[in-house]
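Visitor: next comes the sequence, and after it the predicted model I'd like to discuss.
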Amino acid sequence: MFCRAFVTIALICAIPSAYSYSAGAPSAACEDMVPQHHVDPQRSTPPYKMLLSSKGDTVHVKIQGNSAGDTIKGFMIQARKDGKPIGKFEVPTEFRKHAQPLTCSGPADALTHKKIFANGPNKIEADWTPPPGFKGDVKFVATVALNGGIFWVQAINEPMSIA
């Protein structure tokens, strides 16, 4: 009887930790961008691409699956200079259902997912603004999850020069 009660309590305590990041990456993931999913990341080429385009003073960032089945269940995106996130992300209205800013070292300097039900979207889009007066090279880096057990850490990255 004692063993059954102990196992039941242990399982109840474990359930919140298994689901605790379904509504976005924790700030603890800011440095290494590794989801706390307790499984190893994929080593294969991710089935996603990152597309960057300049829009005046901002950069439009799009993460998109290579096929319709390459949906996005979770993600974290940063623009990095010397390994640290910089700038500020803003989520366009049509993507606010799935994306939200995350504060790592500065307000909204990363982008992460919200709770995504079913299969999730095939693409995520956002706008990034560099810090005032910034000029130089920046690298956009993304961790993307197909689901809780299949994800790629910092496997999608694109450099861009900000003039």
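Guide: It's in.

Visitor: contacts, neighbours, all on C-alpha from now
Guide: OK.

Visitor: where do the helices sit along this structure?
Guide: 2-19 (DSSP state H).

Visitor: and the strands in it?
Guide: Under the criterion DSSP state E, the chain contains strands at 48-55, 58-65, 74-81, 84-85, 88-90, 99-102, 110-113, 123-129, 136-147, 150-162.

Visitor: and residue 32, which of those is closest to it?
Guide: strand 150-162 (8.2 Å; CA to CA).

Visitor: now the angle from that closest one to strand 74-81?
Guide: If you take axes from the mean of the first three to the mean of the last three CA atoms, to 10 degrees, strand 150-162 sits at 30 degrees to strand 74-81.

Visitor: ok, second structure coming up, stack it against the first:
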Amino acid sequence: IFSFADLSLTSHRRPTTQSILEARYRRISSSTNILTRATFVNARWRSIFLHSSTMHLVWYLVALSAFVTLSLTYSTGAPPEACDDMIPQHHAEIQKSSTFPYGIKLSKNKISSGNKVEVTIFGKNGENFRGFFVQGRVGNKRFGQFDPAPNSKLVDCKGGIKDAITHSDSDLKDSVTVTWNSPKRLSERVVFWATVAANGSTYWVAEKSQPLSVV
């Protein structure tokens, strides 16, 4: 028989040990889930930060490498790879519209085959420069050889020996004189092509001298 006394006892029944343990387990599980999510979020942000820092470091090293390569290429002269188009490895735009501020002067306008001629590069109005690259050509083909010169180095272009000359340092220069040797049995008009760099980002490519008659 059901009575209000029974209802009162049922309503105020003390929790069992099992229910207490289950409640504690739920609280522990909830705390564990929160901690797990927090740990995951923290790890995710740490991963993003490390990735971002790594990418910044990579880009910095790439930029530094490019700068070092540019500096070394510029300071030690034109490489053999520049022999055909005479464009230095500066990764800058060629001066197209501005007037060439330098001159290319020959010590003679006519020589016998097998003889020498001096080629001088100078600033027309006192302009200085830091780099140069010179070849003697008949049409587009290189001819002759250069003698060693101070602060310069000889370049062996493809299929040739000492058939170009370039700077060996990046010091300021007001003029440079190099000596070219004509091949024997050559009877042609030789034109000297010169690339001149005022600095690492300003240069003129394949400027031409007056022709030299070789007879």
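Guide: Great, that's in hand. Because the structure is a prediction, the values reported are computed rather than measured.

Visitor: TM-score them against each other, please.
Guide: The TM-score (TM-score structural alignment, normalised by the length of the first structure) is 0.87; 156 aligned residues with a CA RMSD of 1.7 Å.

Visitor: returning to that earlier point: can you say which of the strands of the first structure is nearest to residue 29 of the first structure?
Guide: strand 74-81 (8.9 Å).

Visitor: thinking again about what came up before, to residue 4 of the first structure, which of the strands of the first structure lies closest?
Guide: By CA to CA (comparing all of the strands of the first structure), the closest turns out to be strand 136-147, at 31.5 Å.

Visitor: now do that closest one: which range of the second structure does it align onto?
Guide: The aligned range for strand 136-147 of the first structure in the second structure is 188-199, by TM-score structural alignment.

Visitor: most tightly surrounded among the strands of the first structure?
Guide: For these, the largest average neighbour count (mean count of other CA atoms under 10 Å) is found in strand 110-113, namely a mean of 26.

Visitor: check the mean deviation of that strand from the second structure.
Guide: On superposition with the second structure, the average gap between strand 110-113 of the first structure and its aligned counterparts reaches 0.6 Å (mean CA distance after the TM-score superposition for the first structure).

Visitor: ok, back up a step: what's the closest of the strands of the first structure to residue 28 of the first structure?
Guide: Going by CA to CA, the one of those nearest residue 28 of the first structure is strand 99-102, 11.0 Å.

Visitor: in the second structure, what stretch matches the closest one?
Guide: Taking TM-score structural alignment, strand 99-102 of the first structure hits residues 152-155 over in the second structure.

Visitor: any chance of the strands of the first structure in a markdown table, plus distance to residue 24 of the first structure?
Guide: Formatted as a markdown table, the strands of the first structure follow (distance: least, CA to CA, whole Å):
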| stretch | distance to residue 24 of the first structure |
| --- | --- |
| strand 48-55 | 19 |
| strand 58-65 | 16 |
| strand 74-81 | 7 |
| strand 84-85 | 17 |
| strand 88-90 | 15 |
| strand 99-102 | 8 |
| strand 110-113 | 5 |
| strand 123-129 | 14 |
| strand 136-147 | 12 |
| strand 150-162 | 14 |
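
Visitor: residues in contact with stretch 63-72 of the first structure: which ones?
Guide: If you take CA atoms under 8 Å, 6 or more residues apart in numbering as the criterion, stretch 63-72 of the first structure is touched by 47-51, 119-125, 144-147.

Visitor: looking at the strands of the first structure, which is closest to residue 13 of the first structure?
Guide: So among these, strand 136-147 is nearest, using CA to CA, at 22.5 Å.

Visitor: ok, back up a step: pull the residues that contact the match of strand 136-147 of the first structure.
Guide: 86-87, 104, 128-138, 203-215.

Visitor: next one: it to chain centre, how far?
Guide: Relative to its chain's centre, stretch 188-199 of the second structure lies at 24 Å (CA atoms, centre = their mean, to the nearest Å).

Visitor: repeat that for stretch 98-113 of the first structure.
Guide: That offset, for stretch 98-113 of the first structure, works out to 9 Å (CA atoms, centre = their mean).

Visitor: same deal with stretch 19-35 of the first structure?
Guide: In terms of CA atoms, centre = their mean, the gap separating the centre of stretch 19-35 of the first structure from the centre of its chain is 8 Å.

Visitor: what residues sit buried inside that stretch?
Guide: Neighbour counts over stretch 19-35 of the first structure (16 or more other CA atoms under 10 Å) mark 21-26, 30, 33-35 as buried.

Visitor: swap in stretch 104-118 of the first structure?
Guide: Using 16+ other CA under 10 Å as the test for burial, stretch 104-118 of the first structure gives 104, 108-114, 116.

Visitor: residue 208 of the second structure -> the first structure?
Guide: Match for residue 208 of the second structure (TM-score structural alignment): residue 156.
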